[in-house]
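>>> sequence and predicted structure below; questions after.
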Amino acid sequence: MPPSGLVIVDKPAGWTSHDVVGKMRRLAGTRKVGHAGTLDPMATGVLVIGVEKATRLLGHLALTQKGYDATIRLGVTTSTDDAEGEILSTASAAHVAEDAVRAGVAALTGPIMQIPPQVSAIKVNGERAYKRARAGEEVELKARPVTVHAFEITAVRRDGDAVELDALVTCSSGTYIRSLARDLGTALGTGGHLTRLRRTRVGPYELAAARTIEQLAEDCVILPIAEAVASAFPRMDVSERDAGLVAHGGRLPAQGLGPGPIGVFAPDGTLLALAEEHGGSTRSLAVFVP
């Protein structure tokens, strides 16, 4: 059995997140593999893969902040809000001033209400929105609260009637960069879509730590589960007596480590559980020791 832990993959363009999971199942030699936070086939970059017991961390890791390096094209709208969709309309963006772009970006920074793309994995009446959209149905998606912590334009390129913007985005879980591109284009009166997306960070896991599929095929490096938890969440070290209590699902007094998951460790450094503080006590979300 392979060790339980995380693999930080640099996803190639053209692969679905599920394609990466399938490849990692073969490389790690186990069916128990999953991923935290889907990347569209067009996108590249950080995809966090969980192996064996670490699959139980993925739902918690998916909720952490994410970073992106993106390119937005003004002057063209598409059916998917990215370069993979059909062109719906074109308009000249040649007149758009950089001050207007920066004002548009500022309006999309901070807590915002965002409507997801028509072609997204969100469920509508039990069915994925993208399935309904591809069947020709007009999908009514509701705006959802997300937080764009930073939205910075790093380059502006003019190409005839079109304008290309390079941007760095840091955002909360559930934020669609495609929707930011669409909404910026709408605000500027030109339309817009996403032409390039590279995820640079998921929580504490950055691109520098990611390995390509080719590198993993040569050496399948798995970050041990204890290290993965220690780098992603606050840490609580407990006594031998309390370790026994945690292993059996018992509660401990809260230590004021804040909201969100906490890694609970035995005196020898073994990961015991992922827990959260609630009402003065610490309760386990997932126990990892037998």
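Happy to help now that I have it.

>>> for the rest of this, base every contact and every neighbour count on C-alpha atoms.
OK.

>>> would you map the helices across the stretch 101-250 of the chain?
129-134, 177-187, 213-218, 225-232, 240-247 (DSSP state H, counting those that start in this stretch).

>>> on the three-state scheme, L274 is what?
State at L274, reduced to three classes by DSSP: H, G, I helix; E, B strand; the rest coil: strand.

>>> and it, what does it touch?
261-264, 284-287 (C-alpha atoms under 8 Å, 6 or more residues apart in numbering).

>>> let's see it at 6 Å
Listed by C-alpha atoms under 6 Å, 6 or more residues apart in numbering, the contact set of L274 reads 262-263, 284-286.

>>> and of those residues, the nearest to R31?
R31 lies nearest to A286 out of the contacts of L274, by C-alpha to C-alpha, at 20.1 Å.

>>> that closest one: what's it in contact with?
A286 sits in contact with 273-274, where contact means C-alpha under 6 Å, 6+ apart.

>>> wait, a helix at it?
No - counting by three-state DSSP, one finds A286 to be strand, located in no helix.

>>> about what we covered before: in ChimeraX, select just the buried ones from the contacts of L274.
Filtering those down to the buried ones (16 or more other C-alpha atoms under 10 Å) takes a single ChimeraX command:
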select :262,263,284,286
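
>>> Serialize the contacts of L274 to TSV and add fields for distance to N125.
Listed next are those as TSV, based on distance: C-alpha to C-alpha, whole Å:
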residue	distance to N125
I262	34
G263	36
S284	32
L285	29
A286	30
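
>>> before we go on, here's another structure to hold up against the first:
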Amino acid sequence: MKWAIAMVDGILNVLKPSGMTSHDVIGYLRRVLQTKKIGHSGTLDPDAAGVLPVFIGAATRLLEYSGEETKSYRVELRFGVKTDTADDSGNVIETSVVFRPEQEKLVAVLKKFTGPMMQIPPMYSAVRHEGKKLYQLARAGITIERESRPITIYKLDLVYQADDYLVLDIECSKGTFIRTLCEDIAESLGMCGTVSFLLRTRSGKFVLNDAKTLEEISKAPFDHILPIEGAVEHFPELMLTDKQALRISQGVVTSISGVAEGKYRLKTASGLFIGIGSANNGMVKADKVINPFTQM
């Protein structure tokens, strides 16, 4: 097949179905959009469904900034079994008695797992070790020690409680493994546990209600593409004069008084999104120029 150059630059808010890997989704969209320049933010497990932001064309240059955003999930935690993958797709490696946790105990445990904490990534994950993904090692029967990483659980709400499972709504920082969190919650309640359902409801500004199915996208591939700037709306906006915009687009570090240190969305007075820039000691430089300003 002869691939076309991407005729559009932007973002698709994709509703990933369960049963497909995130890479499968990208492969499908490559064929639909006839382009190779495409990537996704925030891998979803094959059995998980929900929001998967997909970046097309020039938008792929902003992928490195997209993973910083808060994510939200709805998850079903099933008690009584523990699997090697921490979800229903794995092999059962441990079982336990099942009982309905007392309300006071449950509230205390959920509170315990709210806030900043350290988490060890599971072996069945895309985290890399010496060039290989952990799940590749796990499938080969290899287990290695993993360093814990800082995460934050901003919200952990009980949606429904049954005798043998819980439904939870979780809002968390990047890098959080929901499967590991659920295993730890079950253990604190005195049982084994595994994820039996996982749905990502939000990734940054991209929400489930606005996500499009692959079928919807295939019928009208270019109708659902969102502006590039949406990928970095978590950065504050810095309005530039035409002179400043021209200099920064040309790679010149430019003095702008009164600008606090940090990263910004760089825009002109006319609304042109130039790209991402950094400010330090009143000096602003471009980190990624997407739409260079070329004339005054």
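Okay, I see it. Computed from a prediction, not measured in an experiment: that's the story for all the values here.

>>> still on that earlier bit, just say which of the helices of the stretch 101-250 of the first structure is most tucked in.
Highest mean neighbour count among these (mean count of other C-alpha atoms under 10 Å): helix 177-187, with a mean of 23.

>>> got the contact list for that one?
Contacts of helix 177-187 of the first structure (C-alpha under 6 Å, 6+ apart): 72, 74, 81, 104, 191-194.

>>> could you work out the most separated pair of these?
Farthest pair in the contacts of helix 177-187 of the first structure, by C-alpha to C-alpha: D81 and G104, 17.2 Å.

>>> so those two - more neighbours on which side?
D81 (30 against 17; other C-alpha atoms under 10 Å).

>>> map the more buried one across to the second structure for me.
Using TM-score structural alignment as the criterion, D81 of the first structure maps onto A86 of the second structure.

>>> can you report how many residues lie near the closest residue to V101 of the first structure other than its chain neighbours?
Spatial nearest neighbour of V101 of the first structure, excluding adjacent residues (C-alpha to C-alpha, 6 or more residues apart in numbering): L188 at 7.3 Å. By other C-alpha under 10 Å, 18 other residues sit near L188 of the first structure.

>>> sorry, back to before: K53 of the first structure is nearest to which of the helices of the stretch 101-250 of the first structure?
That would be helix 225-232 among the helices of the stretch 101-250 of the first structure, by C-alpha to C-alpha, at 7.9 Å.

>>> got the contact list for the closest one?
4-5, 204, 263, 271.

>>> skipping adjacent residues, who's closest to the residue nearest the centre of the second structure in space?
Closest to where the C-alpha atoms of the second structure average out (C-alpha atoms, centre = their mean) is G42, at 3.1 Å. Leaving out its chain neighbours, the residue that sits closest to G42 of the second structure by C-alpha to C-alpha, 6+ apart is G67, at 6.4 Å.

>>> how close does the one you found get to L199 of the second structure?
18 Å (C-alpha to C-alpha, to the nearest Å).

>>> now the biggest strand by length in the second structure, how far from the centre of its chain.
Determined from DSSP state E, the single longest strand within the second structure is strand 149-161. Computed by C-alpha atoms, centre = their mean, to the nearest Å, the separation of strand 149-161 of the second structure from the middle of its chain amounts to 16 Å.

>>> the first structure: matching residues for that one?
Going by TM-score structural alignment: strand 149-161 of the second structure matches residues 144-156.

>>> before we move on, back to that, the longest strand of the second structure versus helix 178-188: what angle between them?
Inter-element angle recorded for strand 149-161 of the second structure and helix 178-188: 70 degrees (by axes from the mean of the first three to the mean of the last three C-alpha atoms, to 10 degrees).

>>> quick revisit: now the contacts of helix 177-187 of the first structure in CSV, with distance to G29 of the first structure?
As requested, the contacts of helix 177-187 of the first structure are exported to CSV (distance: C-alpha to C-alpha, whole Å):
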residue, distance to G29 of the first structure
I72, 39
L74, 45
D81, 37
G104, 48
G191, 46
G192, 43
H193, 39
L194, 36
